[in-house]
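# from the sequence below, what's the structure:
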Amino acid sequence: MRWLVHVIFIIFYLLVTFFGLGPVLFADGVVQERIYTALIVFAIYGVLTYFYLKFIRMKK
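Presented below is the predicted three-dimensional model:
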């Protein structure tokens, strides 16, 4: 069961990286738009990391 949660979080991280950092790196918009997108992506990474660490500590 524990390995399944690890796999799910890995998939979430990969999806956020693909759909979040892709537009930040390859967008042809204004710099301000790229910065806002990057901040949102980093916030999503923070939330994912928080829940992942919370799950890891809960199981010990």
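# use CA for all of it now, contacts and neighbours both
OK.
# could you check how far the residue most central in space within the chain is from residue 25?
Residue closest to the average C-alpha location in the chain (C-alpha atoms, centre = their mean): residue 45, at 3.4 Å. Relative to residue 25, residue 45 is positioned 16 Å away (C-alpha to C-alpha, to the nearest Å).
# this one next, for a side-by-side:
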Amino acid sequence: MMKKLVYGVFSLLYLGVTLFGLGPILFSDGPMKSRMYSLAIVIFIYIALGLILLIWNKKSGRQK
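Alright, predicted model coming up:
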């Protein structure tokens, strides 16, 4: 049950980052430099979320 809850929360987090992170990058009319900074931050958030999920997955597997 706990695993489904965590996966659900991470799915919502990924969806939120996609919606609120990639949307402004794709549809903004600002300078390219600003878009690249935003893209770097969004990629960093994706990597951080993935690492956190990976670490949690490994720790939850050991406890059983």
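# what's the host helix or strand of the residue nearest to the centre of structure 1 packed up against?
If you go by DSSP states H and E, residue 45 of structure 1 is part of helix 31-59. Applying 3 or more C-alpha pairs under 8 Å, 6 or more residues apart in numbering; DSSP states H and E, one finds that helix 31-59 of structure 1 contacts helix 2-16, helix 22-26.
# give me the mean deviation of that helix from structure 2.
Helix 31-59 of structure 1, aligned to structure 2 and superposed, deviates on average by 0.4 Å (mean C-alpha distance after the TM-score superposition for structure 1).
# so which bits of that helix are buried?
The neighbour-count check on helix 31-59 of structure 1 (16 or more other C-alpha atoms under 10 Å) flags 34, 37, 38, 41, 42, 45, 48, 52 as buried.
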